[in-house]
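Trainee: have a look at this prediction, sequence included:
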Amino acid sequence: MKAYFKPFLAIFLILLADQVLKFWIKLNMSLGQEFHILGDWFIIHFTENNGMAFGMEFGGETGKLALTLFRIVAVSAIGYGVVHLVKHKYHRGLILNVALIFAGAMGNIIDSTFYGMIFSESTYFQPARLFPVEGGYSSLFHGKVVDMFYFPIIDGTIPQWSPIWSGENFVFFRPVFNIADAAISIGVIAILIFQKAYFKEEKQENIYPHNEIIEE
């Protein structure tokens, strides 16, 4: 059980931080409201999306339902993967990063599955209410994902000499995201960067099994 402690603790802390912040945003901020943390470079900007990570949309109500159900299946598979990796003693870094991906996926599933039932609609004039008497703003599996982190580090205009999008406004980083999105991104990027180290031991075991006698 000791091997499960760190990845499960990471999952718990990420989910806790993600949901506490989302609840605070929903109950205290109206849509579009923002707070500047570091000038114009780091902004808490409340927005919601019906689709995927970083505010991307996906196919209306039917697409929303399909995406939520797909997320549930995917996160179940990822959760099984975490247990499998721990059980078979894979690299600790790989286990931790898969745990980050699991926690991030679970965080957004909570929004899209339950938020429509427990919150009133967030508007541009007032925050939402928790467990409103008249019921939530939507049904099971049709909630909106809460996003708030906005980093418009570079805000300018694309030069006129550019062969594409010349003269158009350019913002980096434009997408608004949440803790769950960040956890997924960190986990995926870390696995891609350190994959050789993560899978080196496994490859070595496949080449030279412990019970195999190597003859010269």
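Mentor: It's in.
Trainee: drop to CA atoms for contacts and neighbour counts, all remaining ones
Mentor: Will do.
Trainee: for the longest strand seen in the chain, name the packing helices and strands.
Mentor: Using DSSP state E to define each element, the chain has its longest strand at strand 42-49. If contacts are counted by 3 or more Cα pairs under 8 Å, 6 or more residues apart in numbering; DSSP states H and E, strand 42-49 sits against strand 34-38, strand 145-150.
Trainee: could you dump these to CSV with mean neighbour count and distance to residue 12?
Mentor: Below are the helices and strands packed on strand 42-49 laid out as CSV (neighbours: other Cα atoms under 10 Å; distance: least, Cα to Cα, whole Å):
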stretch, mean neighbour count, distance to residue 12
strand 34-38, 12, 26
strand 145-150, 24, 19
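Trainee: okay, one more to line up with it:
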Amino acid sequence: MEKNKKFLLVGILVLLVLIADQIIKIWVKTNYGPYSPAENILGEWFVLNYTENQGMAFGTTLGGGLIGKLALSIFRVVAIAGIIYYIIKQIKEGAKTEYLVALSFVLAGATGNLIDSAFYDFIFDFDPCIPFNQLEGSGNLMSCTSFGVEHEVEARNTGFLLGNVVDMFQFDAEWPESMPWLGGRQVFPAIWNLADGAITVGILMVVVRQKKYFNK
């Protein structure tokens, strides 16, 4: 495939994943509340369970508070810039199309979660009474009224690169009770989004197909 076609392919893939990811997040955020019950998507093992996290993929964080959140967001920006540079370099060096597809998924996923952190605080109203907007130790005291009683809570900081990431998908399945150490526990308890899924698929493609991608 010609270099220009590879650039076009990467651009289209990233754009499609980003559009789908943001459509799902905005739809979930505007149609569900923080206390909405989980809804079955595919039987009882795959559910929609709306939440928000203050970290990155699958809720990973770099510590709490303003410094940790800023460090995480800056890490995202640097990582995305690095991936873009790497993709451009790989296209120029004639990398296999399938490898570029895998890299496109990782780039799209990382960018999708960055969009949440960067812009959602300017688009949606901030409610400090919602649990996922609270952060113990932040020092950011805000007034909150619950059941008619006003009290102060420590809320997360808001603004550019400080917003939450919207998550909604969850595998609600448990290991068999007969299995040692894992019996009765959830197979994968994390709540995730399409961006997380794209990152995971891209990384798995590289791990499973690395001999094809790096046959030299």
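Mentor: That came in fine, so what should we check first? Note that this is a predicted model, so its numbers are computed, not measured.
Trainee: what TM-score comes out when they're superposed?
Mentor: Once superposed, the chains reach a TM-score of 0.78 (TM-score structural alignment, normalised by the length of structure 1), with 185 aligned residues with a Cα RMSD of 2.2 Å.
Trainee: about what we covered before: I'd like the helices and strands packed on strand 42-49 of structure 1 as TSV, with distance to residue 82 of structure 1 appended.
Mentor: Formatted as TSV, these follow (distance: least, Cα to Cα, whole Å):
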stretch	distance to residue 82 of structure 1
strand 34-38	35
strand 145-150	24
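Trainee: returning to that earlier point: give me the residues contacting the longest strand of structure 1.
Mentor: Outside strand 42-49 of structure 1, the residues that touch it by Cα atoms under 8 Å, 6 or more residues apart in numbering are 25, 29-37, 55-57, 144-153, 176.
Trainee: among the helices and strands packed on strand 42-49 of structure 1, which comes closest to residue 122 of structure 1?
Mentor: Nearest to residue 122 of structure 1 among these is strand 145-150 (10.3 Å), distances taken as Cα to Cα.
Trainee: give the aligned range of the closest one in structure 2.
Mentor: The aligned range for strand 145-150 of structure 1 in structure 2 is 165-170, by TM-score structural alignment.
Trainee: what does residue 64 of structure 2 correspond to in structure 1?
Mentor: With TM-score structural alignment as the criterion, residue 64 of structure 2 lines up with residue 60 in structure 1.
Trainee: spatially nearest residue to that match, not counting backbone neighbours?
Mentor: For residue 60 of structure 1, ignoring the flanking residues on the chain, the nearest one in space by Cα to Cα, 6 or more residues apart in numbering is residue 50 at 7.8 Å.
Trainee: pretty sure the one you found contacts residue 63?
Mentor: No: the pair residue 50 of structure 1 / residue 63 is not scored as a contact, 9.2 Å apart, by Cα atoms under 8 Å.
Trainee: please, where are all the helices along structure 1?
Mentor: For structure 1, helices defined by DSSP state H occupy the ranges 2-28, 60-87, 92-110, 116-118, 179-207.
Trainee: what range does the fourth one cover in structure 2?
Mentor: When helix 116-118 of structure 1 is aligned against structure 2 using TM-score structural alignment, it corresponds to residues 121-123.
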